[in-house]
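# just coords:
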């Protein structure tokens, strides 16, 4: 008995040291994530003094105005479409409601630059839409038929809004489904109709969640480079790319990136401010949801149309076009000769980045698990900051820390061995993987933290009393039990790495192409058929997390709801 007590005291004494080791590892991960921000500031400060007047006079005004206009337009579209469709599927019964409940998520599988790639050909003067209209109206000359120009600010707002509205749909639907039926029934008892109940009760209660969804959609819109450039909208992201690549001014690109990062910080601050008073009074299982109302025939038709149009614009039209063009390309010419190598490059780099990101995400999340203190939680939040940084900002910020590392290794090699190592990370595949990991580390960190929170701490205590250290507890208990969370996070990171365009364009090695850069290059040349194969491969891969979200959320609610009334809980990335 005495020996066991002494062993227990030793284990208790060892526990703080083990916690400090995990906290130290978590702090290193956070420092690697924050390094691009420090590098961005240092690079911007190195710029010449006369560069700022040029940027302020010629580049920033137009970029800021067009970025602000784009964000305002996209914010309005995603708010109206996302909230409207979420309320329809949550509050009404109509034919196909169960299908629309998950199908409204499908546009998440279409990257914005691929949607622009498809719509440029679909809405071209000799494309299928305008050709069909001219045929129906008996018009021969394409110039004789007026049609809205897709290469415009309005076209870019429509396109990004059609693809990004699911971010708002997810959060708004979750809040609508968890709202107490008592509150809504009291409003109706007092004489409020359906619209008044929505605007006066349901919408204000869901406003914090809507703010989260809108801010996520706006950050995705700000990160876009392909769609904006294809459609002639000169955002801050496009300005960073052209300043770096076309004008060979890295310092100027860094200074524009700082302005862009300030906008991202403002978006995050506004989102936090919008939900500063948000409180949760009970879990979803403790709230009786309001019964869905069955509208008349016209109302049901309006519900079907209101849900079908966003899916048609955001997924069906671009997906059907890409499928047709890819089939035609393969049937006539076979697979493009370079597509296999590009697919291998994409899968290899995405896989390596996924393994590293999930591993580091587990480290920072597990440090919170065993540390349970402010420092561990701070490192978790710091390690997740990369998700808020657009790819172009991240790429510019990585230049300084990568160059510093290369110079340090080269200097050491020269001093001790008389050899020059040259550039080890800068301009290499390692730099691209580093960018992927920093950009998407928030996904496994947040997902694993949520998964670990569901594991009772009594299992930890029992294992520690049996002599197991935190590393062994993690390996034998937490990793197996958190397997679903780890798998879901790995899938999301893998797909996001495959779709990432902004950072890939700026950091890829010479003569290195991925599926995303292939689509970008073909769209820039106007060779839509040649890029369709790569685009459809990315879209088909992107369907995997959408199916995962739908199935996982449906299982979560199936035990407490009937099939017809089963709401799909919102699963959204950090």
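Happy to help now that I have it. From a predicted model like this one, the values you see are computed outputs, not experimental measurements.

# only C-alpha atoms for contact and neighbour calcs from this point on.
Fine.

# The closest residue to residue 126 other than its chain neighbours: neighbouring residues, count only.
Nearest non-adjacent residue to residue 126, counting by Cα to Cα, 6 or more residues apart in numbering: residue 142, 7.3 Å away. By other Cα atoms under 10 Å, the residues close to residue 142 number 14.

# Over to the one 4 residues further on?
Residues near residue 146, counting by other Cα under 10 Å, number 9.

# re the thing from before, might one say that the residue nearest to residue 126 is in contact with residue 127?
No: between residue 142 and residue 127 there is no contact under Cα atoms under 8 Å: 10.3 Å.

# can you list residues touching both of these two?
Applying Cα atoms under 8 Å, 6 or more residues apart in numbering, one finds that no residue jointly contacts residue 142 and residue 127.

# Does the top helix by length along the chain pack against any helices or strands, and if so which?
Counting residues, the longest helix found in the chain (DSSP state H) is helix 2-45. On a contact count with 3 or more Cα pairs under 8 Å, 6 or more residues apart in numbering; DSSP states H and E, helix 2-45 meets helix 250-274, helix 339-371, helix 374-383, helix 391-417, helix 457-465, helix 470-473.

# Taking their axis directions, that helix and helix 339-371 sit at what angle?
If you take axes from the mean of the first three to the mean of the last three Cα atoms, to 10 degrees, helix 2-45 sits at 130 degrees to helix 339-371.

# Look up the closest residue to residue 342, ignoring the ones flanking it.
residue 514 (4.8 Å).

# what's near enough to touch the one you found?
342, 343, 345, 346.

# can you pick the most crowded of the residues you listed?
residue 346 (21 neighbours).

# need the contact list for it.
498, 514, 515.

# For those residues, could you give me CSV that also reports secondary structure?
Putting those into CSV (DSSP: H, G, I helix; E, B strand; the rest coil) gives the following:
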residue, secondary structure
498, helix
514, coil
515, helix
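
# Mind putting those residues into TSV with distance to residue 438?
Formatted as TSV, these follow (distance: Cα to Cα, whole Å):
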residue	distance to residue 438
498	15
514	19
515	21
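
# any chance of the helices and strands packed on helix 2-45 in TSV, plus distance to residue 59?
As requested, the helices and strands packed on helix 2-45 are exported to TSV (distance: least, Cα to Cα, whole Å):
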stretch	distance to residue 59
helix 250-274	9
helix 339-371	33
helix 374-383	31
helix 391-417	16
helix 457-465	55
helix 470-473	52
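
# next, the one to line up against it:
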């Protein structure tokens, strides 16, 4: 199932007459590729600097509101990039509060009287995406700063090294693989984005797939662009693996976990300056969307009773719940297969099934759409021939395609959460149950799964929320007349009325806050992180 979209796209890209390729190669691909690489480079730099700086300040220094900001820095993960783009546009464009205040302060009458950064540009899109994606780098860097580099940092401090020296010469080189891993996740999410790029007018490869297929009517050309995106994705994966080729982990003993040197107390103006520096990315990535959509929602309270919004909300809940259940069941089966078989082939196949998360939603949806459509057409033809009954579009004519795409794409999230819980269980628990007469299935049902229930619940919540936020796959796979919260917001924004989707946007953010709050709670339960 993971290979199906890729194989289908490859077949479509190699089929046909190739008439679209010269046009794509001369006009579309050069500009889209350069724009995409430019966007990826800017996002990589901004998220790396923001995530690492915030992580280091929170770990190494004491300043006002540090404990609150330590978990609040994760909140922008609840905001999808396309929602951030709509909010930033309303907040920073000509009619927004920032430029309105700027004109009133200095007496400007029109946009010709002053200069203001253009949000509808590659730099503006990079800023928007960085503000909501930097927590990936912040989380990975913070864990390394707290755990992995502790002993060597202590040695450096005993030799008289200052915190800045320890950071620059010791912890930063040690944390480089983790930082690269976080940046790789950020770049894959950037490649997956469709809504923010389109709204801000940035012609990326992802947007080119849509325009080539829907506007130019060239499915072959769209598939060829999608295959080029796959090359970029695998290049990112190879770079991330190369950066971690020498990474080794050492689990410190519990007694060492609490032996942490005190943080440096920032005095005078440095304390408030650190608070402002750490709070700024959180306020940009989470505060602005909440302010903008909250303000619009208060003026449109009647939308809470809008039947169209209610249908979109129910559709989102249904598809997200189905995708979460399916992904968790598949993850449990794959993990159990690897444990029981203990075969290198099964283990490799299990790990290979997790690459769906690396596939942008556009590629996943495009390949899955046509493979499922062919199956629907074949089944309909067979049923007409055998029973004179038309089955119609069973898969592509319903939300089934969305559920399959999200299950495949987010299977790695479910598998990672469940596997992390499984690693905390005693290694011989299965053998103990089997020695008492339980079969493999009975052992799993009565022993393993009940003990794994917290991890299973976490895995389901992660898939559930990411499915609700997913736009690029849903916009392609949804049947006619079927809206989710994400597509409901997109339709309003595409008409230039993003404010009419404010209530739906708040519903998405509030729903996405559930795993973010769980994650933040887990961070704060870390005794060392609170000391």
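Arrived safely, thanks for sending. None of the values given here were measured: they were computed from a predicted structure.

# What does the TM-score come to for these two?
Overlay of the two chains. TM-score (TM-score structural alignment, normalised by the length of structure 2): 0.96; 529 aligned residues with a Cα RMSD of 1.7 Å.

# returning to what we had before: which residue in structure 2 aligns with the residue nearest to residue 342 of structure 1?
Under the alignment (TM-score structural alignment), residue 514 of structure 1 maps onto residue 484 of structure 2.

# how near is its match to residue 278 of structure 2?
Applying Cα to Cα, to the nearest Å, the value for residue 484 of structure 2 to residue 278 of structure 2 is 34 Å.

# same thing with residue 271 of structure 2?
Distance check for residue 271 of structure 2 against residue 278 of structure 2: by Cα to Cα, it reads 11 Å.

# which of those two has more neighbours?
Neighbour tally, residue 271 of structure 2 and residue 278, criterion other Cα under 10 Å: the higher count belongs to residue 278, 24 against 18.

# Residue in structure 1 paired with the more buried one?
For residue 278 of structure 2, the aligned residue in structure 1 is residue 307 (criterion: TM-score structural alignment).

# What's the separation between its match and residue 289 of structure 1?
Distance from residue 307 of structure 1 to residue 289 of structure 1, by Cα to Cα: 21 Å.

# for the closest residue to residue 43 of structure 2 other than its chain neighbours, what are its contacts?
Nearest non-adjacent residue to residue 43 of structure 2, counting by Cα to Cα, 6+ apart: residue 126, 5.1 Å away. Residues near residue 126 of structure 2 by Cα under 8 Å, 6+ apart: 39, 40, 42, 43.

# Pull the number of nearby residues for the last one.
Residue 43 of structure 2 is surrounded by 27 other residues when neighbours are defined as other Cα under 10 Å.

# got it, and residue 196 of structure 1?
Using other Cα under 10 Å: residue 196 of structure 1 sits among 14 other residues.

# quick one: what's aligned to it in structure 2?
That one, residue 196 of structure 1, aligns with residue 165 by TM-score structural alignment.

# same question, residue 368 of structure 1
So, by TM-score structural alignment, residue 368 of structure 1 is matched to residue 338.

# Quick check: its match touching residue 350?
Yes: in terms of Cα under 8 Å, residue 338 of structure 2 counts as a neighbour of residue 350; the distance is 7.1 Å.

# secondary structure element for residue 160 of structure 1?
Assessed by DSSP states H and E, residue 160 of structure 1 sits inside helix 153-164.

# quick one: what's aligned to residue 411 of structure 2 in structure 1?
In structure 1, residue 411 of structure 2 lands on residue 441 (TM-score structural alignment).

# If we ignore the residues flanking it in sequence, what's nearest its match?
Counting by Cα to Cα, 6+ apart, the residue nearest residue 441 of structure 1 is residue 357, at 5.3 Å.

# Who are the contact partners of the aligned residue in structure 2 for the one you found?
By TM-score structural alignment, residue 357 of structure 1 lines up with residue 327 in structure 2. Going by Cα under 8 Å, 6+ apart, residue 327 of structure 2 touches 407, 408, 410, 411, 414, 460, 463.

# and residue 17 of structure 2, how many neighbours does it have?
Neighbour tally, residue 17 of structure 2, other Cα under 10 Å: 8.

# Please tell me how far it sits from residue 214 of structure 2.
For residue 17 of structure 2, the distance to residue 214 of structure 2 - Cα to Cα - is 19 Å.

# Ok, residue 397 of structure 2 next?
From residue 397 of structure 2 to residue 214 of structure 2 the distance is 18 Å (Cα to Cα).

# just residue 192 of structure 2 next, same as before
18 Å.

# So which of these two has more stuff around it?
residue 192 (24 against 12).

# Quick check: nearest residue in space to that one, chain neighbours excluded?
Leaving out its chain neighbours, residue 192 of structure 2 is closest to residue 360 (Cα to Cα, 6+ apart), at 4.4 Å.

# likewise residue 131 of structure 2?
Counting by Cα to Cα, 6+ apart, the nearest residue to residue 131 of structure 2 once its immediate chain neighbours are dropped is residue 285, at 4.5 Å.

# who touches that neighbour in this structure?
Contacts of residue 285 of structure 2 by Cα under 8 Å, 6+ apart are 76, 79, 84, 128, 131, 132.

# Next, format the residues you listed as JSON lines and append neighbour count and distance to residue 7 of structure 2.
Formatted as JSON lines, these follow (neighbours: other Cα atoms under 10 Å; distance: Cα to Cα, whole Å):
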{"residue": "76", "neighbour count": "28", "distance to residue 7 of structure 2": "35"}
{"residue": "79", "neighbour count": "24", "distance to residue 7 of structure 2": "32"}
{"residue": "84", "neighbour count": "27", "distance to residue 7 of structure 2": "34"}
{"residue": "128", "neighbour count": "27", "distance to residue 7 of structure 2": "33"}
{"residue": "131", "neighbour count": "26", "distance to residue 7 of structure 2": "35"}
{"residue": "132", "neighbour count": "27", "distance to residue 7 of structure 2": "32"}
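
# between those, which is nearest residue 202 of structure 2?
residue 128 (12.2 Å; Cα to Cα).

# What's that closest one aligned with over in structure 1?
Match for residue 128 of structure 2 (TM-score structural alignment): residue 159.

# residues in contact with that match?
The neighbours of residue 159 of structure 1, taking Cα under 8 Å, 6+ apart as the test, are 112, 115, 116, 314.

# Alignment lookup: the third one to structure 2.
Okay, so that is residue 116 of structure 1. When structure 2 is aligned by TM-score structural alignment, residue 116 of structure 1 is paired with residue 85.

# isn't its match right next to residue 201, touching?
No: with contact defined as Cα under 8 Å, residue 85 of structure 2 does not reach residue 201; the gap is 10.8 Å.

# How about residue 323 of structure 1, nearest residue that isn't a chain neighbour?
Closest to residue 323 of structure 1 by Cα to Cα, 6+ apart is residue 536, at 6.4 Å.
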